[in-house]
Structures are given as C-alpha cells and as structure tokens.
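>>> Build me a model from this:
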Amino acid sequence: METGQLSKSLGDVARAARERLGLTQAQVARQLGIAPNVYGRIERGHMMPAVPTLRRLALVLGLSADVLLALGRADVAPSLEAPPPEDNLSPELRQTVRMLRGWSPARVKWLNRILRAIENAPEDE
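Next up is the predicted model:
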C-alpha cells in the first residue's frame, strides 16, 4: 500500500473508531496531546502520525495498530514468539518451508551449512 493510500485508510479507520466511541476530534486530539487541526489532518488522510502518536491513537481509540495500519493476519505474526506469516513468501519458498518442517534437526543443520556456503560463495559473472 502506498503512503497516500495508507494515510487515507488510517484516517478513515480513525474517524470510524472515534465516531463509534462518540468522541469529537478535539477530544481525541486532547488525549493524544496534539492540536485538533493536526488530528483533523490525520483523519482526512493528509498526514501520517509519528510512531509515538500512532501508538497513543491506538490506545485512545481502543484499536490494534494492525487495524489502523490495515494489516491482516496474513501480513504479520501476532507476537515475537509466533512463526512469521508465510503468505508473503513465493510459492517455491512456501513449499520449501513446509518440506523443512518435516525434517529432523540434524538434516536442517546440514542444509543450513550448505546454504551458508552458497551464500558466502562468490557470484558467478
């Protein structure tokens, strides 16, 4: 998603969440610690908030930052402990990952050694 589309999407979600809570732009802006006109620019998609402001916005609106950023389950892992999502991988890489899941740790270790050797090998010209 391009920056302009992301700003517009974030603004639309923020507006819908604010209205669902029955808050005014001024009330949300006050809770965020920003000027009401700045918050209005965010809602209209004319400005992308800084990360600390985005975090506060998620807290004030009671939304996950994933919702504000239009990220789905297929886009991101739900936690650091969870495996990374595979939907972003090419079909060949997904197939390789599925195959490796059935391998013993010893076989994976050998493959890892081979891949490191390939990675460090000089490129063919």
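
>>> rest of the way, CA atoms for contacts and neighbours
Fine.

>>> just checking, what's the longest helix in the protein?
helix 3-21 (DSSP state H).

>>> Report all helices and strands that that one contacts.
helix 36-43, helix 51-61, helix 65-68 (3 or more C-alpha pairs under 8 Å, 6 or more residues apart in numbering; DSSP states H and E).

>>> To compare against the first, here's the next sequence to fold:
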Amino acid sequence: MAHDLGQLVYDRRTALGLSQAELAERCGMKQPQISRIEGGGTMPTIPLLRRLARALDADLTIELTPHHAAA
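Okay, the predicted model is just below:
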C-alpha cells in the first residue's frame, strides 16, 4: 500500500511539474520526507495525507470495501 501511495504522489507531482523540494515547501515538509513517501518507505498519517492532497491540488478519498464472502 505504501508503494502504491508513493507512486500516486510521484505521478501527481510530476504531472504538475513540481520538484520534490517544491512539493515539500507547499506541505511544510522537508524534501527527504517526500522522497521517502514516493519511494514507499513510509506510510503518512491521515493529516499528512490531507496536506499532500491540498499541495497536489487533489482530493483525498479513503474507502473501506467489504470482502466478498465465498459462495
């Protein structure tokens, strides 16, 4: 899950033409933190995900999907 999230952050950041340092500044973070997130090395908290979403001009959606019972 951390790797998938990191890829989403990377894809959105590069689509906006932002460097890691620019994104970090928008979020009030340091560039190495962005690097760790994008590399899948850390799983951000929900408040940090909200800040990232705002900085990336994106919506944050969290969803719980029930497992389907075996028939």
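
>>> Work out the TM-score between the chains.
Superposed pair, TM-score by TM-score structural alignment, normalised by the length of structure 2: 0.83. Supporting alignment: 69 aligned residues with a C-alpha RMSD of 2.0 Å.

>>> Centre-most residue in structure 2?
Ranked by distance to the mean C-alpha position of structure 2 (C-alpha atoms, centre = their mean), the top residue is residue 9 at 4.2 Å.

>>> Could you dump the helices and strands packed on helix 3-21 of structure 1 into TSV and include mean neighbour count?
Shown next, in TSV, are the helices and strands packed on helix 3-21 of structure 1 (neighbours: other C-alpha atoms under 10 Å):
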stretch	mean neighbour count
helix 36-43	18
helix 51-61	16
helix 65-68	16
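
>>> before we move on, the earlier item: how far off centre is the longest helix of structure 1?
Distance, stretch centre to chain centre, for helix 3-21 of structure 1: 15 Å (C-alpha atoms, centre = their mean, to the nearest Å).

>>> same thing with stretch 20-28 of structure 2?
12 Å.

>>> Which part of structure 1 matches that stretch?
With TM-score structural alignment applied, stretch 20-28 of structure 2 matches the range 25-33 in structure 1.

>>> do the same with stretch 41-56 of structure 2
Taking TM-score structural alignment, stretch 41-56 of structure 2 hits residues 46-61 over in structure 1.

>>> And residue 8 of structure 2, what's its match in structure 1?
Counting by TM-score structural alignment, the partner of residue 8 of structure 2 is residue 13.

>>> do you know how far that match is from residue 19 of structure 1?
Distance, residue 13 of structure 1 to residue 19 of structure 1, by C-alpha to C-alpha, to the nearest Å: 10 Å.
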